[in-house]
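Peer 1: The following comprises the amino acid sequence and a computationally predicted model.
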Amino acid sequence: MISIFLQAAAPDTMMPTMIMMGLMFVGFYFLMIRPQMKKAKQEKGFQAALKVGSRVVTTSGMHGRIAQIMEDGVVIETLSGKLKFEKAAISREFTQQRFPDSTEEKK
């Protein structure tokens, strides 16, 4: 009886497997890759739109105002003085949570 169940018919083609792999790739693209690319694009646009005097929050939680913008980073004025950070260290998400009036989100 068990031998009957173990004798499954071999598939004639690899088409169902290829279709399933393709559907998995499409699913990964729309569920994981595309949202991550959209978020990275928004972050890059936010960093390009920074202006002197804008209040920001870094990814490490440091709050301050932008005192100077340079090619390789920004100088942020905090209560403890002026500190230089990379532009990538400024978080769009944290800044918009803390200072929603100082950042404009384009839709």
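Peer 2: On my side now, so go ahead. Residues are numbered from 1 along each chain as shown.
Peer 1: rest of the way, CA atoms for contacts and neighbours
Peer 2: Will do.
Peer 1: and the nearest residue to D72 once chain neighbours are set aside, what is it in contact with?
Peer 2: Spatial nearest neighbour of D72, chain neighbours left out: E86 (6.5 Å); criterion: C-alpha to C-alpha, 6 or more residues apart in numbering. By C-alpha atoms under 8 Å, 6 or more residues apart in numbering, the contact list for E86 reads 72-74.
Peer 1: In addition, the following structure is provided for comparison:
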Amino acid sequence: MNLSAMFLQAQGGGGMQTILMMVLMIGIIWLFFLRPQARKQKEETKFRDQINKGMKVVTTSGIHGKIQEVGDTYIILEVDGGRMKLEKSAISKELSAQYLPKEDKKSDKKK
């Protein structure tokens, strides 16, 4: 008897269990990895569609600025040193009022 024949005999009727385990593994991968990633991507797409002029944002590379112009696929971002043209996909998140420095909060109230 060769080794592969002995291995097949040892498994004996376990074909259904193997299929069930594979389905269970695929279900776990979908539940914990693929589904949350798809949800996060949908939220990011929704956020990028709602970008407006005047929003204070942070880019994926960590640049903070204020949006001056919004195009179909790009934005013009005002930073301390001037203006930058970036893809919308480079925007990571919006800065809420609680995270702005105190001087920015005061200057926003005066305007």
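Peer 2: Looks like it came in fine. All of these numbers come straight from a predicted model, not from anything done at the bench.
Peer 1: Need the TM-score between these chains.
Peer 2: Once superposed, the chains reach a TM-score of 0.78 (TM-score structural alignment, normalised by the length of structure 1), with 92 aligned residues with a C-alpha RMSD of 1.9 Å.
Peer 1: From R92 of structure 1, how far out is the residue nearest to D72 of structure 1?
Peer 2: Using C-alpha to C-alpha, to the nearest Å, we find E86 of structure 1 at a distance of 14 Å from R92 of structure 1.
Peer 1: Next: M20 of structure 1.
Peer 2: M20 of structure 1 is 37 Å from R92 of structure 1, by C-alpha to C-alpha.
Peer 1: same question, G27 of structure 1
Peer 2: Per C-alpha to C-alpha, G27 of structure 1 is found 27 Å from R92 of structure 1.
Peer 1: hey, where'd the helices end up in structure 1?
Peer 2: For structure 1, the helices defined by DSSP state H occupy 2-6, 15-28, 34-48, 92-98.
Peer 1: deepest of those helices, which one?
Peer 2: Neighbour counts (mean count of other C-alpha atoms under 10 Å) averaged over each of the helices of structure 1 peak at helix 92-98, with a mean of 17.
Peer 1: follow-up on the earlier one: dump the helices of structure 1 into CSV; add distance to T78 of structure 1 as well.
Peer 2: What follows is the helices of structure 1, written out as CSV (distance: least, C-alpha to C-alpha, whole Å):
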stretch, distance to T78 of structure 1
helix 2-6, 71
helix 15-28, 42
helix 34-48, 19
helix 92-98, 15
